[in-house]
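Asks: Can you look at this prediction? I've put the sequence above it.
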Amino acid sequence: MLTSNPFAELSASVPPAIMQTFVVVMAFLVVAGTLVDIVHKRSARYFFDEWRRSRNRARRPVGGGQMVSIAVQTAVVDVMTSGEFCNMRRRLAHLLTMYGFVIYVVTTAILVFAYPTPATPAPASLPILWYIGALMVCFGGYWFWFFIRVDVAAEGNSPFRLVRADVFIVALVLSVTFGLIWALLQTAGSVAWAYVFLALYLIATTVLFGSIPWSKFSHMFFKPAAALQKRVAEANGTRSNLPAPADAPMKLGSVVKHAHHY
């Protein structure tokens, strides 16, 4: 079951060209939505202005070799291992969702464009990776949503309380969940229910990629830039006008309680 390409099976009723067009449209929405978000929030202008101010106020020069080292540290620590999260549960949930989403998207594109019909059977490993990526997204996403989210874990709000900032994670988890259910139902031969969940899958996916200007989707592009900028500011001594951390912070009042939701 898990070695079956769900998109090849779907080609019996939906032409591969339509599936491929849908994927291209979703990719276009990612690019267009990110650009709209950048223009609307002036994120790029902020980063370039902050970079220029940091360079002009630099107390120490940052050489080319050091810059390469900073870029590598940013990629490894802040991007690949999500080092900004102090809470290990939060980091694991984020990494599961992030890497699962990457695996899921890449294998989807390969299956849709390279192996769109049963006439071009996909290697058994690709559908398995598709399912693994989807399950990783679901595990990380639901773990975060029901047990780690700040307004649930720390503030006691209902996990079913929705705000606009939740559009990305909700649309992502629902899209992948509906996709998994559709694929399993289709493989099991439940045609009617498979079409129902296929429709839900397409709707949730469209919301996921179409809501980028109003969701946190584009943060995956901004966060590496912000992390790099922070490391450069620390290296050149400006620290973004923030004070240096104290060697031994004073402990006043009651015992410090460490946060469990970051």
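Replies: Looks like it came in fine. Since we're looking at a predicted model, the values are computed, not measured. Numbers count the residues shown, from 1 in each chain.
Asks: okay, CA-based contacts and neighbour counts for the rest of this
Replies: OK.
Asks: Buried residues, stretch 80-95. List them.
Replies: Within stretch 80-95, the residues scored as buried using 16 or more other CA atoms under 10 Å are 82, 89-95.
Asks: would you list the residues you listed in TSV and tack on distance to Arg52 and secondary structure?
Replies: Listed next are those as TSV, based on distance: CA to CA, whole Å; DSSP: H, G, I helix; E, B strand; the rest coil:
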residue	distance to Arg52	secondary structure
Ser82	26	coil
Arg89	36	helix
Arg90	33	helix
Arg91	32	helix
Leu92	35	helix
Ala93	35	helix
His94	32	helix
Leu95	32	helix
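Asks: hold the first one in mind and look at this next one:
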Amino acid sequence: MFTNNPFAALGDFWSPLVMQVYIVLMIVLVAAGTVFDIVHKGSARYFLNNWRKTKSKHVDGGELVSIAVKTAVVDVLASGEFCNARRRIAHLLTMYGFLLYVISTAVMVFSYPTASIWPQLWWLGGLMILLGGYWFWFFIRVDVAAEGNSPFRIMPADLFILSLLASVTLGLIWAYLQARASAGANVFFGLYVFATTVLFASVPWSKFAHMFFKPAAAFEKRLSYANGTRSNLPGPADKPEQFGSAREQPRNY
């Protein structure tokens, strides 16, 4: 089960070209949704105009490269923005699991036959997503951990994480049932395709595009310190405790 390409068996019903076109379509939807989000919100124009108006010194090419490397290593690869260790670990599990899952899916769909390592990476990536995602959803979310709300309380902002978890959960169940030659495998495959389509088609209305915006925002933050933009704002201060210590887990209920 863990060494067999689950998508290869679909060749008995559909041409591999159908699955390949579907993946390309999902990529197009993500790109188009991200561009639409940028244009609709005007975020890129705002940050660019603000940067031009407020910068007080020139940053040379070498320093720009250094800032870009620090952003990539600390803020992106290590999720350095998260001070809470549990939140960071959950995010890293979900992020690297998503990368493994998506890349291995593309390889298994576009490459026949497939080396056994790719199905293994697909399962590993999916399980990492489920571990990090469900951990975050039930125990780490601020409205659950800090405000005492039910983990089953759903808001529009939850569209990304819920569609991601639904897609991966249904995908792994489908692969398991297919390996067992279960009659219910086709039903779960249909649900898997539906959840995956929702995940990639809902970019303008979900947090999917944050994986592109967050690195850009982290780079802009470091650049604002370097070029003097940040000097227009007061620096962070270690104020006396107000409503509890900032070093303690928030429990506002």
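Replies: Here it is on my side, so go on. For clarity, every value in this text was computed on a predicted model and none was experimentally measured.
Asks: ok, back up a step: tell me which two of the buried residues of stretch 80-95 of structure 1 sit farthest apart.
Replies: Using CA to CA, the buried residues of stretch 80-95 of structure 1 span at most 11.6 Å, a distance reached by Ser82 and Arg89.
Asks: Does Gln178 of structure 2 touch Phe188 like I think?
Replies: No. Applying CA atoms under 8 Å as the test, Gln178 of structure 2 and Phe188 come out as separate, 9.5 Å apart.
Asks: in the stretch 101-250 of structure 1, which spans are helices?
Replies: Shown for the stretch 101-250 of structure 1, the helices assigned by DSSP state H, counting those that start in this stretch span residues 125-143, 150-153, 167-188, 191-210, 219-236.
Asks: a markdown table for these, including distance to His260 of structure 1 and mean neighbour count?
Replies: Shown next, in a markdown table, are the helices of the stretch 101-250 of structure 1 (distance: least, CA to CA, whole Å; neighbours: other CA atoms under 10 Å):
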| stretch | distance to His260 of structure 1 | mean neighbour count |
| --- | --- | --- |
| helix 125-143 | 15 | 21 |
| helix 150-153 | 8 | 16 |
| helix 167-188 | 20 | 20 |
| helix 191-210 | 29 | 18 |
| helix 219-236 | 22 | 17 |
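Asks: just so I know, which of those lies nearest Arg42 of structure 1?
Replies: Ranking the helices of the stretch 101-250 of structure 1 by proximity to Arg42 of structure 1 (CA to CA) places helix 219-236 first, at 11.6 Å.
Asks: Can you give the distance of that closest one from its chain's centre?
Replies: Centroid displacement of helix 219-236 of structure 1 relative to its chain, using CA atoms, centre = their mean, to the nearest Å, is 17 Å.
Asks: and if you look at stretch 50-68 of structure 1?
Replies: Relative to the centre of its chain, stretch 50-68 of structure 1 is centred 29 Å away, using CA atoms, centre = their mean.
Asks: Mind listing residues that contact that stretch?
Replies: Under the contact criterion CA atoms under 8 Å, 6 or more residues apart in numbering, stretch 50-68 of structure 1 has outside partners 229, 232-233, 235-238, 240.
Asks: got the residues you listed as CSV, with distance to Phe113 of structure 1 columns?
Replies: Listed next are those as CSV, based on distance: CA to CA, whole Å:
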residue, distance to Phe113 of structure 1
Gln229, 37
Val232, 40
Ala233, 43
Ala235, 45
Asn236, 46
Gly237, 49
Thr238, 48
Ser240, 45
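Asks: Out of the residues you listed, which is nearest to Phe222 of structure 1?
Replies: Nearest to Phe222 of structure 1 among the contacts of stretch 50-68 of structure 1: Gln229, at 10.6 Å, using CA to CA.
Asks: Give the aligned equivalent of that closest one in structure 2.
Replies: Structural alignment (TM-score structural alignment) places Gln229 of structure 1 against Glu220 in structure 2.
Asks: likewise Ala183 of structure 1?
Replies: Using TM-score structural alignment, Ala183 of structure 1 sits opposite Ala175 in structure 2.
Asks: is it true that its match touches Ala9?
Replies: No. In this structure Ala175 of structure 2 lies outside contact range of Ala9 using CA under 8 Å: 10.1 Å.
Asks: contacting residues around the equivalent of Phe188 of structure 2 over in structure 1?
Replies: By TM-score structural alignment, Phe188 of structure 2 lines up with Phe197 in structure 1. Counting by CA under 8 Å, 6+ apart, Phe197 of structure 1 makes contact with 178-179, 181-182.
Asks: Format those residues as TSV; extra columns: distance to Val77 of structure 1.
Replies: Formatted as TSV, these follow (distance: CA to CA, whole Å):
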residue	distance to Val77 of structure 1
Phe178	33
Gly179	31
Ile181	35
Trp182	36
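Asks: Check the spacing between Tyr131 of structure 1 and Tyr104 of structure 1 real quick.
Replies: According to CA to CA, to the nearest Å, Tyr131 of structure 1 and Tyr104 of structure 1 sit 8 Å apart.
Asks: no, scratch that, I was asking about Tyr115 of structure 1
Replies: Separation of Tyr115 of structure 1 from Tyr104 of structure 1 (CA to CA): 15 Å.
Asks: Nice, that's everything, thank you.
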